[in-house]
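Colleague: From the sequence below, what's the structure:
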Amino acid sequence: MPADTPFGFGFTGGPDPNDPQQMQQFMSQLQHMFAAPSGGPVNWDLARQVAQGHLTGAPGGGFGFSLAGMLPGLTAGAGQTPGDEPEKPVGDPSVTPFDREAVSEALRLADLWLEPESALPSGITTSVAWSRGEWLTKTLDIWRKLCDPVAARIVGSMTDLVPEEMRGQLGPMSAMVSSLGGALFGTQLGTALGSLAAEVLSASDIGLPLGPAGTAALVPANIATYGKGLELPDDQVRLYVALREAAHQRLFSHVPWLRGHVLTAVETYAAGIRVNKEAVEEAVGRFDPMSPEGVQEIALEGIFAPDDSPQQQAALARLETALALVEGWVSVVVARAAKERLPEVVKLGETFRRRRAAGGPAEQTFAALVGLELRPRKLREAAAVWEALTEHRGVSGRDALWGHPDLMPDVEAFADPELFARTELDLGDLGFEEFEKGIEDSGEQKKDDPEA
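Modeller: This next block holds a predicted model:
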């Protein structure tokens, strides 16, 4: 069968056109791939299967045939071009009983060490060790919430390429354009999330509350890989990651407004991203519906138009400030809790700051795909503010600022941390009882509503 046979029968991994059973399975897979997304613009079922396939090496992300064989380039990640060598599966080792015990003990010890360094009580109700695949499935709901606004703009731009007067004439073919966008975005997003799942160290590793409320989770396989690169003992790296996870949990569990504030900042910025319709038109123009393997010519890169509008710049500033404040606080309390206990705490702290500031390859892939960087660019400045507040106001006075978003340090505080710390109202002496009551109230709210 020639290589240019429609539907890619001539490609490795394609079905045998003379085998009715294979053909029936193949057509069922195509129908699944181009099915209209339910409840949003992205084919999330496809995204999940591609992500899992990226980890495990299952053909086509869990499909019976290799999508890469049937439709070359469809499952390529953002930035991967046709002809590139496909990435080898990273694997998804099972979580062992030793892993579970080690993670549980590390998180217990981390919470104990953090106690004198934080006015916020423990936020951990459940301690778990996740495999890479479990991280993926447990965080997918939040990714859906964050990515759908961008995906809707891309898919909408594809639909807009069909003139309105022609849409009625196309009938079911009109819906195929939208389905193609949902499938294309889903496959590339799946690859990006699969890459992230192979790198993240915990549920809160990228500074967002991705997991269920109150669940502190570490990913032992990734921690082990990361520790080898640092040439540090596994137990030290695990404990440092546990300290960071436990600190994040204190914030997101006991600062009632923070979870919604951070996620809304991400959503607001994402919703304001503009899509370069000319770039979309050029990419989609290469697709021949009679030759689906041509989908390899479509790459979701370079389609985000710079937007210097005041609204979008303000949204970006709010997002960067929010991420920096969270990461800066975590860095400070973890460093103080571990300074006399972990021999390599200075090296670990600096390595993690660089890692968060630069972002790993997976984060960069994700940013290229959705136009959103989840990096706390002002991490050092924010950490300096929290350090200064600790020195001048103590732990209670510092953490009392989490009582209300209006009390939070801003970019002016970043410019002169000492001045901000000296002149800020000392809430450690005035009104901290109200802050503690707010923490208790949020705890009661959590009992009534676990998602609060």
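Colleague: alpha carbons only for contacts and neighbour counts from here, please
Modeller: Will do.
Colleague: what about the closest residue to W113 other than its chain neighbours, distance to D235?
Modeller: Nearest residue to W113, sequence neighbours excluded (CA to CA, 6 or more residues apart in numbering): A337, at 5.5 Å. According to CA to CA, to the nearest Å, A337 stands 16 Å off from D235.
Colleague: which of these two has more neighbours?
Modeller: Higher neighbour count among A337 and D235: A337, with 21 against 16, using other CA atoms under 10 Å.
Colleague: Pull the contacting residues for the more buried one.
Modeller: Under the criterion of CA atoms under 8 Å, 6 or more residues apart in numbering, the neighbours of A337 are W113, L114, P116, E117.
Colleague: got it, and A324?
Modeller: P376, R377, K378, L379, A382.
Colleague: what about it, which helix or strand?
Modeller: helix 310-338 (DSSP states H and E).
Colleague: Distance from that helix to the middle of the chain?
Modeller: 16 Å (CA atoms, centre = their mean, to the nearest Å).
Colleague: Tell me which of the contacts of A324 fall in helices.
Modeller: Secondary structure from DSSP state H places L379, A382 of the contacts of A324 in helices.
Colleague: So among the contacts of A324, which ones count as buried?
Modeller: P376, R377, K378, L379, A382 (16 or more other CA atoms under 10 Å).
Colleague: is it possible to export those residues to CSV including distance to A106?
Modeller: Listed next are those as CSV, based on distance: CA to CA, whole Å:
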residue, distance to A106
P376, 26
R377, 29
K378, 29
L379, 25
A382, 27
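Colleague: Toward the C-terminus from the helix holding A324, list the very next helix or strand.
Modeller: Helix 310-338 is succeeded, C-terminally, by helix 345-358 (DSSP H and E).
Colleague: run this one through as well so I can compare:
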Amino acid sequence: MQPETPGPAGSTAPDAVPPASGAVDHGLPVNWTLASTTATRLMQPGPRTTPAAASALVERLRADSARAEGHVREVTGLGAGLPLLPADVLDRAAWARAAVAGMDALTSGAELPASPRPLRAVTSAGAGVQLGALLAYLGARVLGQYDPFGGPDGTGRLMVVAPNVHAATQSLDVDGAQFGLWVCLHEATHRLQFTAVPWLRDHFADLVGGLLSLQEPDTAKLARLPDAIRSLRSEKGEPADVLALVELLQGPEQRAVLDRLLALSTLLEGHADHVMDAVGPEVVPDVATIRARFTERRRGGGLVDRLLRSLLGVEAKMRQYAVGAAFCREVTDAVGMAGLNRVWESPETLPTRAELATPADWLRRVG
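Modeller: The predicted structure follows:
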């Protein structure tokens, strides 16, 4: 699945002439093909195993992914009547190529100020290399992913990265069959979120497209940079991260959309974490041990690895899991899973970022 390189659609200006006022380019200036090839070339090889063991793992993960969604439906009450489909079990390079294609599809609707074609070509090449390097780093760590915009027809694709599941099983010293099913529970929950909630896919795409289309000139961001740095330095107790800096550099309109997008992604990740543990020891007997060791693994790593995770915003994502899962637990304790499912009724019933930290406020608002 090799994505095509998007051209500068939307710009009718000649190559050597700046675009007219109001002209736009559709989609991010990223050379998606270069991103894919860079990620593939830089990707670390997976752990060694025998062909027979690899084949057995692939088949087990395919079966587990469909079985996992059945358990998720029993716990959540969502998705009755939808088909139970297996995941695509991939190696690291195939995951990177799929991730590139999914990002291309997700951001294709963004409208950015048009730029001359030579400048866009240079910018897109640099962005393609950077994105490829990022995916090469993540490709050795991601266990699975549900891409709502992936697959041959663009309607969604559940992926599990077999070499990484195998490597994590070894490093955590846990039962391989249980761990693989546990991973599939998380990703199957994501698939169910988007397939059982009809409006969620378009809402998510609209938020991403809206945020990208509101990008300000670099001069406006540079003007806010000194204040942003001073604000980060003055914070006590919480380490500064890339996400915090990004938020401080946003204009008012951008910040409003970013808040909604972060609230949604925090809910999605926390809900998946909550559900994968709520399935319980009847399905995954060692769930408590797996969760404890996996949480420690998320926090661990060497100095360089921790630095990279901070720079890439991965640390902020880890906090999303914790905040979102705590929200889901508190709401479920108060009103049950059916009460928690009110978050999926409409975009208006989604919790805000403030409500995620104070679930009682969300409960009062939705009645």
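Colleague: what's the TM between chain one and chain two?
Modeller: Overlay of the two chains. TM-score (TM-score structural alignment, normalised by the length of the second structure): 0.70; 314 aligned residues with a CA RMSD of 4.1 Å.
Colleague: just to revisit the earlier point, the helix holding A324 of the first structure: average distance to aligned residues in the second structure?
Modeller: Mean deviation of helix 310-338 of the first structure from its aligned counterpart in the second structure after superposition (mean CA distance after the TM-score superposition for the first structure): 1.3 Å.
Colleague: Over which residues of the second structure does that helix lie when aligned?
Modeller: The alignment of helix 310-338 of the first structure onto the second structure (TM-score structural alignment) covers residues 252-280.
Colleague: buried set for the matching stretch?
Modeller: 254-255, 257-258, 260-277, 279-280.
Colleague: can you check stretch 354-373 of the first structure too?
Modeller: 356-357, 359-360, 362-373.
Colleague: Which ones among these map onto helices?
Modeller: Going by DSSP H, the helices hold R356, A357, A362, E363, Q364, T365, F366, A367, A368, L369, V370 from those.
Colleague: Helix, strand or coil: sort out the nearest residue to the last one once chain neighbours are set aside for me.
Modeller: By the measure of CA to CA, 6+ apart, the closest residue to V370 of the first structure outside its immediate chain neighbours is V150, 6.3 Å from it. For V150 of the first structure, the secondary structure call by DSSP: H, G, I helix; E, B strand; the rest coil comes out as helix.
Colleague: V150 of the first structure contacts Y269, correct?
Modeller: No. With contact defined as CA atoms under 8 Å, V150 of the first structure does not count as touching Y269 (9.6 Å).
Colleague: what's near enough to touch the counterpart of L90 of the second structure in the first structure?
Modeller: When the first structure is aligned by TM-score structural alignment, L90 of the second structure is paired with W130. Residues in contact with W130 of the first structure (CA under 8 Å, 6+ apart) are V95, A217, L218, V219, P220.
Colleague: ok, W130 of the first structure to A400 of the first structure distance?
Modeller: For W130 of the first structure, the distance to A400 of the first structure - CA to CA - is 33 Å.
Colleague: ditto for T125 of the first structure
Modeller: 23 Å.
Colleague: ok so, going back, most neighbours, which of the contacts of A337 of the first structure?
Modeller: Neighbour max across the contacts of A337 of the first structure (other CA under 10 Å) = L114, 24 neighbours.
Colleague: Doesn't that one belong to a helix?
Modeller: Yes. L114 of the first structure: assigned to a helix according to three-state DSSP.
Colleague: Give me the aligned partner of it over in the second structure.
Modeller: In the second structure, L114 of the first structure lands on V72 (TM-score structural alignment).
Colleague: wait, that match sits on C184?
Modeller: No. Look at V72 of the second structure against C184 with CA under 8 Å: they stay out of range, at 10.0 Å.
Colleague: hey, what's in contact with both of the two?
Modeller: With CA under 8 Å, 6+ apart, V72 of the second structure and C184 have no common neighbours.
Colleague: ok now do L84 of the second structure, which residues does it touch?
Modeller: A66, R67, E69, G70.
Colleague: If we use 10 Å, what do you get?
Modeller: S65, A66, R67, A68, E69, G70, A188 (CA atoms under 10 Å, 6 or more residues apart in numbering).
Colleague: Could you check how far it is from R298 of the second structure?
Modeller: For L84 of the second structure relative to R298 of the second structure (CA to CA), the value is 30 Å.
Colleague: Kindly report the same for L249 of the second structure.
Modeller: Taken as CA to CA, the span from L249 of the second structure to R298 of the second structure is 28 Å.
Colleague: Kindly report the same for P113 of the second structure.
Modeller: 39 Å.
Colleague: Same question for L245 of the second structure.
Modeller: Taking CA to CA, one finds L245 of the second structure at 22 Å from R298 of the second structure.
Colleague: Then Y146 of the second structure?
Modeller: Taking CA to CA, one finds Y146 of the second structure at 20 Å from R298 of the second structure.
Colleague: again with A177 of the second structure
Modeller: A177 of the second structure is 20 Å from R298 of the second structure, by CA to CA.
Colleague: which non-adjacent residue is nearest the match of L114 of the first structure?
Modeller: Leaving out its chain neighbours, the residue that sits closest to V72 of the second structure by CA to CA, 6+ apart is T189, at 6.3 Å.
Colleague: swap in S127 of the first structure?
Modeller: Using CA to CA, 6+ apart, the nearest residue to S127 of the first structure is A216, at 5.0 Å.
Colleague: That neighbour: what secondary structure?
Modeller: Under three-state DSSP, A216 of the first structure comes out as strand.
Colleague: Matching it against the second structure, which residue comes up?
Modeller: Aligned partner of A216 of the first structure by TM-score structural alignment: L158.
Colleague: residues near G190 of the first structure, how many?
Modeller: G190 of the first structure has 30 nearby residues by other CA under 10 Å.
Colleague: Whichever residue in the second structure pairs up with it: which element?
Modeller: Alignment note (TM-score structural alignment): G190 of the first structure maps to G132 of the second structure. Per DSSP H and E, G132 of the second structure falls inside helix 117-139.
Colleague: what's in contact with whichever helix or strand comes after that helix?
Modeller: Reading on from helix 117-139 of the second structure to the C-terminus, the next helix or strand found by DSSP H and E is strand 144-147. Applying CA under 10 Å, 6+ apart, the contact partners of strand 144-147 of the second structure are 87-90, 95, 98-99, 101-103, 106, 154-162, 164-165, 183-184, 186-192, 194.
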